[in-house]
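Q: need the 3D shape of this:
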Amino acid sequence: MTLTDIDTAVEPGDALTLGRRVRERRIELGFTLEQLAAAVDRAPSQLSAIENGKREPKLPLLRAIAQALSSTIDELLIEEAPSERAALEIAVERAQRGAVFESLGLAPIRVSKATSDETLKALQGLHQEVERLHRERAATPEEARRANTELRREMRVVGNYYPDLERAASGLLDSVGYVGGPVSQQSISNIAEKLGFSLHYVTDIPHSTRSVIDRRNGRIYLSANLPSRDARAPVLRALAGVVCGHEEPGSYGEFLRQRVEANYLAGAVLLPEGAAGDVLRRAKQERHISMEDLRDAFGVSYEMAAHRFTNLATEKLDLRVHFMKAHESGTLIKAYENDGVRFPSDALGNFEGASVCRNWTARTVFTQPDQFNPWYQYTDMSAGGTYWCTSRLEKAKEGLYSVSVGVRFEDVKWFRGRETTHRTSSNCPDDRCCKRASGELTRKWESAAWPEAATPTSLLAALPTGTFPGVDANEVYSFLERHEASR
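A: Sure thing, here's the model as predicted:
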């Protein structure tokens, strides 16, 4: 039995586009609906439903329609609208059948030949604006936290290791003849060129962006103030959208996933799986694993080396680990774990934004007089045993951050710094651990102290909205228009 013998529906494509193609071809040949219906032995109402995109014809009927119209099935199934007018009609019909329009509780407008192009354009524009507002309304802090928590859960399950991204990074490096050692800026430029992009360093990069990629003209714009070494990661993050096939994110969860993938790809290129894995395996054999050595071997930032270590630790070294980035205020900015450490979290299980215990390495490192060398510390947890952690400070425009990597006590034997005598205890989330003042201080000051809170600007601000949350689209589009005109 062949496919042509099976009375099955056509593979789901675009019923609206198919219907418009059938109608335009019929009108072009001068057939009435009744004449076409008679030619294929169907009722006119059935053909009308097909032309209006309300029904998909099964394969034998589609073949009969194509034959009656002196056409082919392939021609009728072309995905592009047959005309500009048809494209407008399809856009409006599709919008009226969508979940957003349905949620408004409005009756759909019948689109006919009498409906002017101006009316259709207005309806399409109104629907696009309603969808935009719907996306902004949906991007609540709770929705964002849930999406982030779900993504962190997935990362934990896979050990923060993604083979597809590793293969993509390896393919990019192979394309420019990488043979080992730190990946040069020239190699990154060559990768960009092979993907069809040129690099442009400008002084007017939009303030809300780290880079801007112009896919129409094959250009990547970066700040002229970036040191040449540090330009590698922004270029790779920009190219990640092309390599990973990213489209405009349709949800906050998709936006977060794309950002994680971009950072992962940049790390996988700058610290290649094979070479970085060799460095780490030798270090484990020597019981001397160090983020500083990994950083220096590939000429990257400490934070990127620490991130990359989490990608490879479980897959290549059979080690469970955790990672933290905390602001000097104590706020947890980034976190990952698959070693069972209990990060502070909100009611939804989200780590980011929570306050780190003052006794954890990520906080005690800020109090050390030596802020150049790594800080090592054991922390006895009230629940979960003892963890060892190494931490360093890094500067950013928002202040100081600590970047920390840790393991369970039984795994510290593989790391440099395990001989440290620094040790603390943490009973958080019990607020008697580090949040509540002693009884003596409380009695002395609770009725006399009246501090004014330094409210963070983000406390009352709405969650960033737009296709790319936090990015000023008007500024970006004006920037691209300005630079395209200057070519």
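
Q: CA atoms for contacts and neighbours, from now on please.
A: Will do.

Q: helices along the stretch 201-350 of the chain, start to end?
A: 232-243, 252-270, 273-285, 291-298, 302-317 (DSSP state H, counting those that start in this stretch).

Q: which elements pack onto the longest one?
A: Under the contact criterion of 3 or more C-alpha pairs under 8 Å, 6 or more residues apart in numbering; DSSP states H and E, the helices and strands touching helix 252-270 comprise helix 141-157, helix 163-175, helix 232-243, helix 302-317.

Q: ok, 6 Å please
A: If contacts are counted by 3 or more C-alpha pairs under 6 Å, 6 or more residues apart in numbering; DSSP states H and E, helix 252-270 sits against helix 232-243.

Q: another one to check against the first:
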Amino acid sequence: MTVAAEPESTPFVTDDEGVDALTIGRRIRQVRTARGMTLEELAAAVSRAPSQLSMIENGRREPKLTQLQAIARALGTTLEALLEAEPLDERSAMEIALERAMSGQTFRTLGIAPFRIGRSVPDGVLRAMLALQGEIDRLKDERSATPEEARRANLDLRRLMRTQSNYFPELEAQARAILDAVGHPGGPLTQRTASDIAAHLGFTLHYVPDLPTTTRSVADLRNGRLYLSSSLTAKGDSRTAVLQALSSRILGHAEPTSYAEFLRQRVEANYLTGALLIPGAHAVPVLQDAKKERSISIEDLRDVYSVSYETAAHRFTNLATVHLGIPVHFLKVHESGTITKAYENDDVNFPTDRLGSIEGQMCCRKWTSREVFDIPDRFNPYYQYTDTGSGTYWCTARVQNSSEGAHSVSVGVRFDDTKWFLGRDTTNRGVSKHASEVCCRRAPAELEDAWRGSSWPNVATPRTLLATLPTGAFPGIDATDVYEFLQAHAPA
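A: Okay, here's the model as predicted:
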């Protein structure tokens, strides 16, 4: 028998439906065995060596288009039948899944060399190996969601934000493109424009009373429906929830594969939401004029764009350094004193853990973010100068209530930059040693001597202290609730 040499031609290129060399090879084998034809008989029919056909069937060689046409004729079928995207039989599907697993990171990390999956390998063995591989991946994901790994990921992200002065030009450009696409004239974003953005992206908005409790919104990507809680309409402003949900679609986010990626996606979505609610093209001139008049105010930014104080504060940190030349810091502090969000590029020296993370640390009692909780006037902003070991800082702060308790949100600058802000004439002063171990985290010596042996507080242990962070692609989300909700609300 004469075996033809391999022609120098272009390999067959798979399409976007996921029909790859491995799937095509298994389909050839499936059709061949159904015809009762041996590998040698098929090889002879297409003038190829059996070893060459074996490599094609095992997905180790990309078939040429001319080869596929010849194979299809020899098998009495069509090229389209070999390329169809219909599922293979269970055995072939398991073989393909295991072949792909063996070429993946999990097997390589364990040092397991790929092996040939012969027909003599029982189906039960394939199922067991696939189940073990899936469990290893699950445990790996769970380990990556420990509090320490989360803090490391958060610290890396905060360093990136500081490097870029918390300004992301690519996200600003995305916001401008979307606003231009819906014909936004500039200035504050209306609720109608938020709906226009949803329609532009192919989504209809649906307000429901039974949104899963672990979610802010749920997007049905299959049917182009975005579900939000009907209570949002009662509160009067659903723009933020709509835009946060749509931002991930605008940015093309895929299902996160690590906690670091999950955090990065959240930061990007929140940033884009802020850039849509407070468009840079309009807000930067407003802030620059306020700087010329020495009257920068977070409250004014909040009121001009009808957003929350926290959104205005976040957005100010995006624009302050790049467009106004003002380094800043931002803090969100729970009423318990715990720092829950932080950003700084003005050399303020906040307390950190051994990894360098600010979040989770106790904010100094003398800092503006803690002092504001004791101010009875919640209508007007609270201003304070605070002397520290690294200089004097001025901050403006407000208290906001939520289902998780009260939080203070504050923005601050170095003393030299205070001249640009309203509230610079405040007489409120404080002295903080927040970077020192003896500040706030240890009681004054006279109090400790008087009470250490005569007190026994019953600790209200935080429920997350002993647990790892929620696992899964979307930490904290109950997937079963989400899928049942989508199933119940999907259009007939």
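
Q: after superposition, what is the TM-score?
A: The TM-score (TM-score structural alignment, normalised by the length of structure 1) is 0.86; 472 aligned residues with a C-alpha RMSD of 3.3 Å.

Q: one step back: need the helices of the stretch 201-350 of structure 1 in a markdown table (columns: mean neighbour count and distance to residue 95 of structure 1).
A: A markdown table is the format used below for the helices of the stretch 201-350 of structure 1 (neighbours: other C-alpha atoms under 10 Å; distance: least, C-alpha to C-alpha, whole Å):
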| stretch | mean neighbour count | distance to residue 95 of structure 1 |
| --- | --- | --- |
| helix 232-243 | 21 | 27 |
| helix 252-270 | 21 | 21 |
| helix 273-285 | 16 | 45 |
| helix 291-298 | 19 | 50 |
| helix 302-317 | 21 | 42 |
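
Q: how about those helices, which one is nearest residue 51 of structure 1?
A: helix 252-270 (34.8 Å; C-alpha to C-alpha).

Q: which SS state does residue 399 of structure 2 fall under?
A: Three-state assignment for residue 399 of structure 2 (DSSP: H, G, I helix; E, B strand; the rest coil): strand.

Q: same question, residue 430 of structure 2
A: Residue 430 of structure 2 is classified as strand under three-state DSSP.

Q: again, but for residue 91 of structure 2
A: With three-state DSSP as the criterion, residue 91 of structure 2 reads helix.

Q: could you find the closest non-adjacent residue to it?
A: Nearest residue to residue 91 of structure 2 in three dimensions, chain neighbours excluded: residue 123, at 6.8 Å (C-alpha to C-alpha, 6 or more residues apart in numbering).

Q: number of residues surrounding that neighbour?
A: 13 (other C-alpha atoms under 10 Å).

Q: just residue 141 of structure 2 next, same as before
A: Residue 141 of structure 2: 17 neighbours (other C-alpha under 10 Å).

Q: give the equivalent position in structure 1 for it.
A: Using TM-score structural alignment as the criterion, residue 141 of structure 2 maps onto residue 135 of structure 1.

Q: wait, a helix at its match?
A: Yes - checked against three-state DSSP, residue 135 of structure 1 lies within a helix.

Q: ok, it to residue 40 of structure 1 distance?
A: Going from residue 135 of structure 1 to residue 40 of structure 1 by C-alpha to C-alpha, to the nearest Å gives 45 Å.

Q: before we move on, back to that, any idea how far residue 143 of structure 1 is from the match of residue 141 of structure 2?
A: 11 Å.

Q: helices of the stretch 51-200 of structure 1, start to end?
A: Counting by DSSP H, counting those that start in this stretch, the stretch 51-200 of structure 1 has helices at residues 59-68, 73-76, 84-96, 99-104, 117-138, 141-157, 163-175, 185-194.

Q: aligned counterpart of residue 336 of structure 2 in structure 1, please.
A: In structure 1, the residue matched to residue 336 of structure 2 (TM-score structural alignment) is residue 329.
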